[in-house]
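Asks: here is a sequence together with a model predicted from it:
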Amino acid sequence: MDDLVVQLKALAEPTRLRIASLLARGELTVSELVQVLGQSQPRVSRHLKLLTDAHLVERLPEGAYVFYRLVAGGPGHRLAGVIGELAPPDDPVLKRDLDRLDAVKAARAAAAEAYFKRAAEDWDRIRALHLSEDEVEAAMRDAAGSGPFDLMIDVGVGTGRILEVFADRVGEGIGVDVNHAMLNVARLNLERAGLTEASVRKADVSALPFDDHVADLVTVHQVLHYLDDPAIAIAECARVLKPGGVLLIADFAPHQLEFLKTEHAHRRLGFSDEEITDWVESAGLELRRRASLHPEKPETHLTVKIWAARRVSPRISRSPVRIKASSV
């Protein structure tokens, strides 16, 4: 009862009601809220602190940026969400807020699309080297199983596509990446897809910001070949899996396309079944399924491999793993 009183008091102020209404429509930074509300940054930050202390709003650091959103679950989420829905749309102050919010989101979308356009040429060239994404995604869904999965973590979220692929089987999806510009691309795509239960945050695969044994599904799609030490990434993904949870990896089989190293920053030219099996078993998982998607021209194109492993016990690792810095 005391917590509810604190939350009601936190919302019983016009600016904080406006903030709750805005955050009910998606994540925003302090600077974006300043633009919408027309108030100083210190004042907006003070209101956000009160809402955060009342467990109505949560703070998500992202490098030099900090995003705020309504808490992901519990009474605070329901209360703040209801307040956002009850806000009268014909109120002139709220209407002005929403008009400004549209302008802020349009500017964010323009920046995200500009970044995506710069990167898309490289991605298109790599995609042309293997089977269609539709075939890869269908194989990933098949390997993961039907779920349902309460919590999915997508490591190296990229455009957010894998969160979309599994949205019908997932209660909550969280994508992580180290690239702020890429996270904004994913935010834009998830918002356009109407996936309100999916979100993204900045994080390194070597230090995921989650407790042990919380995720039902962890996906790692075309990420391992960028890493200095893929074993570390797999061990960290295994750490956050629940007993019975699934780790799903999609990457390339061993190949000889050296230009991917020199021109596209690939650290590894694919992975064998043996090394993936060794890494997942060292992380306390059991490899359950693997699939190979072969191209029509194996001499010049890439075979995509899919591996699905399951945590069969709460154990983290059967042997120590050397830890060093790596990034998504």
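Replies: Received it, and whenever you're ready, just let me know what you need.
Asks: going by C-alpha atoms from here, please, whenever you check contacts or count neighbours.
Replies: Fine.
Asks: what residue lies at the spatial centre of the chain?
Replies: Geometric centre of the chain, nearest residue: residue 175, 0.7 Å, by C-alpha atoms, centre = their mean.
Asks: isn't that residue up against residue 204?
Replies: No - using C-alpha atoms under 8 Å, residue 175 makes no contact with residue 204, being 11.3 Å away.
Asks: now do the same contact list for residue 51.
Replies: 7, 10-11, 16, 57 (C-alpha atoms under 8 Å, 6 or more residues apart in numbering).
Asks: and the top helix by length along the chain, what's buried?
Replies: Taking DSSP state H as the criterion, the chain has its longest helix at helix 92-127. Applying a neighbour-count criterion of 16 or more other C-alpha atoms under 10 Å, one finds 94, 97-98, 100-101, 104, 108-109, 112-113, 116 buried in helix 92-127.
Asks: packing partners of it?
Replies: helix 14-23, helix 30-37, helix 180-192 (3 or more C-alpha pairs under 8 Å, 6 or more residues apart in numbering; DSSP states H and E).
Asks: second structure for comparison follows:
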Amino acid sequence: MDSEAVKEFFERVSGDWDDMRSSFYNADIIDALAERTQLGEVSTVADVGTGTGFVAAGLAGRAAAVIGVDNAPAMLAVARQSLDALGADNVTLIEGEIDALPLPDDSVDAAVANMVLHHAPDPAAMIAEMARVVRPGGRIAVTDEMAHEYEWMRTEQADLWLGFSPEQVADHFARSRLQEYGYASLGMQ
């Protein structure tokens, strides 16, 4: 499977994705991302691989602005409908690649990615891009990168990677321009 196949998968399941993802995580992930990035009312945050906008919607009430980036137009269409229904008018959605973010250098206070790293053609490049767009002193947070042996996720969830070991994650972060990085298990479903 390649990145184009991943995009085609998300185009196909966009209308069902919110139901599908609910079996993997709940709204607690939004609290964890906001806490890890120290999001505040004046913050601008990039939601990388925003999908149907679940995380963007949750962060909209905690930040001044949220920029959701995804390469699947159908996912962005679902996100726009959901965000409009919630009145989340501080969320901008942009079509773009997760490893070549269409944002200027140092343009956001934080960047988050939930259930995305295992879809990245080059996970280190995705993290480096997140680091590139974050202002000095800003933070990034990536969830759901734990290594697993669920081979079925390659076909049923379009995973390119079956997660990563803590050492691989550390290597991905070390290759970015981040000055400090850490790894923490949040103990969530």
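Replies: Okay, I see it. Just so it is clear, the model here is predicted, and its values are computed rather than measured.
Asks: can you redo the buried residues of helix 92-127 of structure 1 as a markdown table with distance to residue 268 of structure 1?
Replies: Below are these laid out as a markdown table (distance: C-alpha to C-alpha, whole Å):
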| residue | distance to residue 268 of structure 1 |
| --- | --- |
| 94 | 52 |
| 97 | 48 |
| 98 | 47 |
| 100 | 46 |
| 101 | 43 |
| 104 | 40 |
| 108 | 33 |
| 109 | 33 |
| 112 | 28 |
| 113 | 29 |
| 116 | 24 |
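Asks: report the two of those residues separated the most.
Replies: Farthest pair in these (C-alpha to C-alpha) is 94 and 116. Separation: 32.2 Å.
Asks: who touches stretch 170-181 of structure 1?
Replies: Residues contacting stretch 170-181 of structure 1 (C-alpha under 8 Å, 6+ apart): 62-63, 112, 115, 147-158, 160, 163, 167, 183, 197-205, 327-328.
Asks: which among those end up buried?
Replies: For those, buried by 16+ other C-alpha under 10 Å: 62, 112, 149, 151-158, 160, 163, 167, 183, 198-205, 327-328.
Asks: next step: these restricted to helices.
Replies: 112, 163, 183.
Asks: now do the contacts for the residue of structure 1 most remote from its centre.
Replies: If you look at how far each residue of structure 1 sits from its centre, by C-alpha atoms, centre = their mean, the farthest one is residue 92, at 35.3 Å. With C-alpha under 8 Å, 6+ apart as the criterion, no residue contacts residue 92 of structure 1.
Asks: one more: residue 225 of structure 1?
Replies: Counting by C-alpha under 8 Å, 6+ apart, the residues that residue 225 of structure 1 touches are 251-252, 266-270.
Asks: mind checking how far stretch 163-171 of structure 1 is from the chain centre?
Replies: When distances are taken as C-alpha atoms, centre = their mean, to the nearest Å, stretch 163-171 of structure 1 is centred 12 Å away from the chain's centroid.
Asks: ok, back up a step: next secondary structure after the longest helix of structure 1?
Replies: helix 133-144 (DSSP states H and E).
Asks: which residues of structure 2 does that following helix align to?
Replies: Here helix 133-144 of structure 1 aligns to structure 2 at residues 26-37, judged by TM-score structural alignment.
Asks: how far out from the middle of the chain is the matching stretch?
Replies: 12 Å.
Asks: buried stuff in that stretch?
Replies: So for stretch 26-37 of structure 2, counting by 16+ other C-alpha under 10 Å, buried means 29-30, 33-34, 36-37.
Asks: switch those residues over to JSON lines; also include distance to residue 121 of structure 2.
Replies: Listed next are the buried residues of stretch 26-37 of structure 2 as JSON lines, based on distance: C-alpha to C-alpha, whole Å:
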{"residue": "29", "distance to residue 121 of structure 2": "24"}
{"residue": "30", "distance to residue 121 of structure 2": "25"}
{"residue": "33", "distance to residue 121 of structure 2": "23"}
{"residue": "34", "distance to residue 121 of structure 2": "26"}
{"residue": "36", "distance to residue 121 of structure 2": "25"}
{"residue": "37", "distance to residue 121 of structure 2": "24"}
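Asks: quick one: which of those is nearest to residue 21 of structure 2?
Replies: residue 29 (11.9 Å).
Asks: residues contacting the closest one?
Replies: residue 188.
Asks: from residue 169 of structure 2, how far out is it?
Replies: Look at residue 29 of structure 2 and residue 169 of structure 2: by C-alpha to C-alpha, to the nearest Å, they are 19 Å apart.
Asks: cool, and residue 41 of structure 2?
Replies: Applying C-alpha to C-alpha to residue 41 of structure 2 and residue 169 of structure 2 gives a distance of 29 Å.
Asks: in the stretch 201-328 of structure 1, which spans are helices?
Replies: 230-239, 259-264, 273-282 (DSSP state H, counting those that start in this stretch).
Asks: so the first one corresponds to what in structure 2?
Replies: Yep, that's helix 230-239 of structure 1 we're talking about. Under TM-score structural alignment, the match for helix 230-239 of structure 1 is residues 123-132.
Asks: tell me the average deviation of the matching stretch from structure 1 after fitting.
Replies: Superposing on structure 1 and averaging over aligned pairs (mean C-alpha distance after the TM-score superposition for structure 1), stretch 123-132 of structure 2 comes out at 0.8 Å.
Asks: picking that back up, which of the helices of the stretch 201-328 of structure 1 is buried the deepest?
Replies: Most buried of these by mean neighbour count (mean count of other C-alpha atoms under 10 Å) is helix 230-239; its value is a mean of 24.
Asks: ok and that helix relative to helix 273-282, angle-wise?
Replies: Calculated by axes from the mean of the first three to the mean of the last three C-alpha atoms, to 10 degrees, helix 230-239 of structure 1 forms an angle of 40 degrees with helix 273-282.
Asks: did I read that right, residue 67 of structure 1 in a helix?
Replies: No - under DSSP: H, G, I helix; E, B strand; the rest coil, residue 67 of structure 1 sits outside any helix and is assigned strand.
Asks: how many neighbours does it have?
Replies: Per other C-alpha atoms under 10 Å, the neighbour tally for residue 67 of structure 1 reads 17.
Asks: ok, residues contacting the match of helix 230-239 of structure 1?
Replies: 48, 98-101, 105-106, 111-112, 117, 120, 139-140, 171-173, 175-178.
Asks: quick one, which of the residues you listed are buried?
Replies: For the contacts of stretch 123-132 of structure 2, buried by 16+ other C-alpha under 10 Å: 48, 98-99, 101, 106, 111-112, 117, 120, 139-140, 172-173, 176, 178.
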